[in-house]
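S.K.: let me see the structure of the following:
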Amino acid sequence: MALGGGPFLSQNKILPGTYQNFISAARAFVNLSDRGYAALPIALDWGQDDGVLTVNLEDLQKDSLKLFGYDYTHSKLKGIRDIFKNAITVFFAKLNLGGSIAENIYAKAKYKGIRGNDIKIVIQANVDEPTKFDVKTYLEASVVDEQTVTTAAELLANDFVSFKSDATLAVTAGTPLSGGSNGATVLTAGTPHQLALDDLEAYGFNTLGCLSNEQTIKDLYVEYTKRIRDQVGGKFQLIGHKLGAKDHEGIIDTQNDAIGEGEELFGTVYWLTGAQAGVAVNKSNTNKKYDGEHTLDMSETKTQSQLTNLLKGGKLAFHRVDDETRILEDVNTFTLFTVDKNEDFSMNQVIRVLDQIAIDTAQLFNTRYLGQVPNDQDGRISLWNDIGRHRMEMQRIRALQNYNKDELTVAQGNSKKSVVVNEVVIPTVAMSQLYITTTVA
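M.R.: Alright, predicted model coming up:
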């Protein structure tokens, strides 16, 4: 005879049997979200035309040819290699607006851009079966695909082209694709940048790089960053080159030009975007050695007076230390200190700690409490424990110091569904100044 069984919510069962609930022992939330995520709207000769391309270092090293159209060591990828000196994952948004896809009578390039013009199709009679053709796709001098078929309809698309099924195959030493173009002048036209930023808004990242010399474009990135940080709640910092007086803790302004033939003036942005994304929450980039591939101009960072003025202006400067190039001080553009926001907010290490707290607390609440836990005393005590445990973990890794859990309060807000949290945190920052008084007896 069947008996009752299964889980129970209350003790209201009718049939005899065993009713058992299996639940996890309460475990406090202590996860710290990863850093190392950067976003970069970028002009490209090749690559995914729509949306955001997510790439990690392994992807770049293994698949740079199909992702960006160039070998990993190619000079065209210098900036991308620089950002991956420190970043773990980069979200690339291709800036090219308009543009065109290269093609010939046999094939059409997979993406828009001038790199498609470097593709050619070589067709040869198959040695073993003369009625068949060996169809090879070349990117410059390298064979990137080879297929043996009887008709064009049998050809399969590869990483670089799609074939025209109605084409008539004929032996050719090489038929190049042509007509590929990058589209709008992406460094001066605002629309490609705005579209890229719109695409990136759905992603979470630690830094956003601005690759432009045009002031209107730089201002667009600044206002975007302020809106997302201050109104939407996204926590990232913008990295730009000679942005001007911006006075905001979410904006980092590097001053050194990249110099040399073919260099982009804003070349430092690549490396710094990765360095600021990849630095741990309990670390600083002050005195960090620059190991990027761009050559930096030091003419504006040679003297103590120059460096002092740059720091007072909220500028992040690279300077020469013996034979090495290093970051002078890990600062942002916030300079107009107030009682509510003092000079601590000008230190990027402090901002990273505060951003970590904001990101992790939101993740904690949204995944474990929102719509799931009752807003009663027991529920608020549980939230109090989870928040406190997270802060103690940050203190354990020395991102915070002297955290007093007794000063953390979790109370009901003005409505039955709201919760109000108050706490005091003291971010830890790295040593950067040493004052010594030596008494000689």
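S.K.: from now on I want contacts and neighbour counts done on CA atoms only, so please keep to that.
M.R.: Will do.
S.K.: wait, isn't Gln276 in contact with Asn285?
M.R.: Yes - with contacts counted by CA atoms under 8 Å, Gln276 reaches Asn285, the gap being 7.4 Å.
S.K.: neighbour count for the two, which is higher?
M.R.: Using other CA atoms under 10 Å as the criterion, Gln276 and Asn285 rank with Gln276 on top: 30 against 21.
S.K.: host element of that one?
M.R.: helix 268-278 (DSSP states H and E).
S.K.: give the burial count for the residue nearest to Gly244 when sequence neighbours are not counted, as a bare number.
M.R.: Excluding the flanking residues, the one nearest Gly244 by CA to CA, 6 or more residues apart in numbering is Asp253, at 7.8 Å. By other CA under 10 Å, 24 other residues sit near Asp253.
S.K.: next: Asp128.
M.R.: Using other CA under 10 Å, the number of residues around Asp128 comes to 7.
S.K.: how close does it get to Asn282?
M.R.: 65 Å (CA to CA, to the nearest Å).
S.K.: what do you get for Gly113?
M.R.: Going from Gly113 to Asn282 by CA to CA gives 42 Å.
S.K.: now swap in Phe133 and tell me
M.R.: 61 Å.
S.K.: higher neighbour count, these two?
M.R.: Phe133 (22 against 19).
S.K.: with adjacent residues omitted, what lies nearest to that one?
M.R.: Ala125 (4.6 Å).
S.K.: was I right to think that neighbour contacts Lys132?
M.R.: Yes - Ala125 lies in contact with Lys132 (CA under 8 Å); the separation is 6.2 Å.
S.K.: how is Leu195 assigned, secondary-structure-wise?
M.R.: helix (DSSP: H, G, I helix; E, B strand; the rest coil).
S.K.: that one: neighbouring residues, count only.
M.R.: 17.
S.K.: leaving out chain neighbours, which residue sits closest to it?
M.R.: Closest to Leu195 by CA to CA, 6+ apart is Leu95, at 8.0 Å.
S.K.: please generate a structure for the following sequence too, so the two can be compared:
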Amino acid sequence: MAGGTWSATDMPVLPGLYMIFQAAALAAIEPGARGTVVLPVKAHWGPMNEFVEVGSEAAITALFTDDETGSATARTTLRLALLAQPKKVLAYRLGDSSAAIATKTLQDTTSTPVNALRIDAKYKGARGNNFRLTVATNLVDNNKKDIKLYDGTTLLRIFTFTSGTVAAAAAAINEDAGNIWISASVLLPGNGILADVSNIALTGGNSGISGITNADYIAALGAFETQDFHVLALDGVFDAALRTSVVAWVKRLRAEGKGITVALGGSAAEDTGATAVSVALTRSATVDFEGVINVGDGGVLDGVSYSSAQTAAWVAGLVAGTALSGSTTYAASPFEDVTRRWTRSEQEAAVKGGVFLLIHDGRKVKVLKGINSLVSLRSGQNKGWKKIRKIRVMDQITYDLMQTAEDNYIGKVNNTAEGRLALIGAGKDYLRTLATEGVIESTGYNVSLDPRFYGSSPAIKPDDDQVFLTWTADDTDVMEQIFGTFNVQ
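M.R.: You can find the predicted model right below:
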């Protein structure tokens, strides 16, 4: 989908809908339309280098296991994101070149056994090394055999096949729709009869975690670019060079019209050290961009402390799951405490300095204010650009207009006075819907031809395939500060 920002002196080349948002021309859309989080994870099992939707904690266990030894991050990262109840969570498992499946070769019953059947774990990872196989005669029917698959001592599946043949064994495994653990390949027929074995292990499985570098995360960003998502977080990593690369990537995509946001944080030491406040403020000052949320502290959940880099997954889920008519300010969290309680003056510094902070108000842990890392306003921006809600609203407007233009206007409607009127009418209907839902003010919104390009003496004459519009609307906001005067008589 082409689009992005434009200027009269630097016209885009690709066909598409290009818009400039000025401070007086914000709008919004109906709540809940944006809600997809994408998360890179490291795990000992599961699909690698592909996107998997995860909808529950049970799904995390089934897809990636709960094992977080050896720097695996899937359970923590995905669980924190799910706790915020986003519309959708997409996991993308990373792995280095050492990643390998666990395997085991079974033999036939000849006097000089032949390697007849190879059993492979379905996914690369160390979990496959826990799989155990037992081949034995079926206890009910002597003409049949069973392959029993165990995960350690837990029985996962029994594959029953006729006459003990190698081909039948492979078919029983590969044609079982409920089998999500192993696959089978016939190597040599031998005498065609599979030999009995007891509790033999698959070997050679490697999770491919230890060699993962920043380059693997950067390569994953290229895959993310092909997906339709709204918020990104990393899996607890906090390397400064990687953060820099991710921020540059987000800036590029936003300039190209893909309205995404990323939530990033720091290490546990950065969150709790003597310089925690200055470190968090410096991160925001360095990034200083509306598409990046800088999480300043971590949370404590079920007695476990999570760094701000880990807690960023929950923040990403929260942003994605919050209705566009709402705000993350004062949003309740599942945490029982924070890893560092900022003082009032420090909290004020966080708000001014673009740090997204979790606070303990004496009763519960909640978000202090729904802000991004923007500190210094650029041309055409006002202080609304510092709010997560405002940015999400603008991003959705851009997406909706691009999608509507591509589906219904670009290449389909003649660029005549009548065609332009039809486009303007559709735009007004769009804003009318927003006004009805209370997302924008019910008066004062309008769509019209940009007077700089039309009229008796335009500053620039549009090409025959170009249309320039102005959109005007007053967006609404939520109450964040309430001031009262108490008169005592």
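S.K.: and the TM-score between them?
M.R.: Aligned and superposed, the two chains score 0.83 in TM-score terms (TM-score structural alignment, normalised by the length of structure 1); 402 aligned residues with a CA RMSD of 2.7 Å.
S.K.: tell me where the stretch 51-200 of structure 1 has helices.
M.R.: Remark: helices assigned in the stretch 51-200 of structure 1 by DSSP state H, counting those that start in this stretch are 57-68, 78-83, 190-200.
S.K.: so which of the ones you listed is the most packed in?
M.R.: helix 78-83 (a mean of 22; mean count of other CA atoms under 10 Å).
S.K.: mean deviation, that one versus structure 2?
M.R.: Here helix 78-83 of structure 1, set against structure 2 after superposition, deviates by a mean of 2.3 Å using mean CA distance after the TM-score superposition for structure 1.
S.K.: list the neighbours of that helix that are in contact with it.
M.R.: Helix 78-83 of structure 1 has contacts (CA atoms under 8 Å, 6 or more residues apart in numbering) with 267, 270-275, 292-294.
S.K.: one more pass at 7 Å, please.
M.R.: 267, 270-271, 273-274, 292-293 (CA atoms under 7 Å, 6 or more residues apart in numbering).
S.K.: in those, find the pair that's most separated.
M.R.: Thr273 and Glu293 (14.1 Å; CA to CA).
S.K.: so which of the two has more stuff around it?
M.R.: Thr273 (31 against 16).
S.K.: which residues does the alignment partner in structure 2 of that one contact?
M.R.: Aligned by TM-score structural alignment, Thr273 of structure 1 pairs with Ala316 of structure 2. Ala316 of structure 2 makes contact with 37, 81, 231-233, 263, according to CA under 7 Å, 6+ apart.
S.K.: got a winner among the residues you listed for most neighbours?
M.R.: Counting neighbours by other CA under 10 Å, Val37 comes out on top of the contacts of Ala316 of structure 2 with 31 neighbours.
S.K.: that residue: which element?
M.R.: Val37 of structure 2 belongs to strand 36-41, assigned by DSSP H and E.
S.K.: what helices or strands is that strand leaning on?
M.R.: With contacts taken as 3 or more CA pairs under 7 Å, 6 or more residues apart in numbering; DSSP states H and E, strand 36-41 of structure 2 sits against strand 88-93, strand 231-233, helix 308-321.
S.K.: how about the ones you listed in CSV, adding distance to Ala102 of structure 2?
M.R.: Listed next are these as CSV, based on distance: least, CA to CA, whole Å:
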stretch, distance to Ala102 of structure 2
strand 88-93, 18
strand 231-233, 30
helix 308-321, 30
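S.K.: and the ones you listed, which is most packed in?
M.R.: Per stretch, and counting mean count of other CA under 10 Å, the top mean among those goes to helix 308-321, which has a mean of 30.
S.K.: who's in contact with the helix or strand following that one?
M.R.: Heading C-terminal from helix 308-321 of structure 2, the first helix or strand you meet, by DSSP H and E, is strand 337-338. The contact list for strand 337-338 of structure 2 (CA under 7 Å, 6+ apart) reads 297-300, 358-360, 365.
S.K.: do stretch 37-53 of structure 1 as well
M.R.: With CA under 7 Å, 6+ apart, stretch 37-53 of structure 1 has contacts from 67-69, 87-96, 111-115, 182, 186, 193, 196, 199-200, 205-209, 211, 273-274, 277.
S.K.: same thing but at 8 Å, please
M.R.: Residues contacting stretch 37-53 of structure 1 (CA under 8 Å, 6+ apart): 66-69, 87-96, 111-116, 181-182, 186, 193, 196-197, 199-200, 204-211, 273-274, 277-278.
S.K.: measure it end to end?
M.R.: 13 Å.
S.K.: one more: stretch 133-153 of structure 1?
M.R.: With CA to CA as the measure, stretch 133-153 of structure 1 spans 12 Å from end to end.
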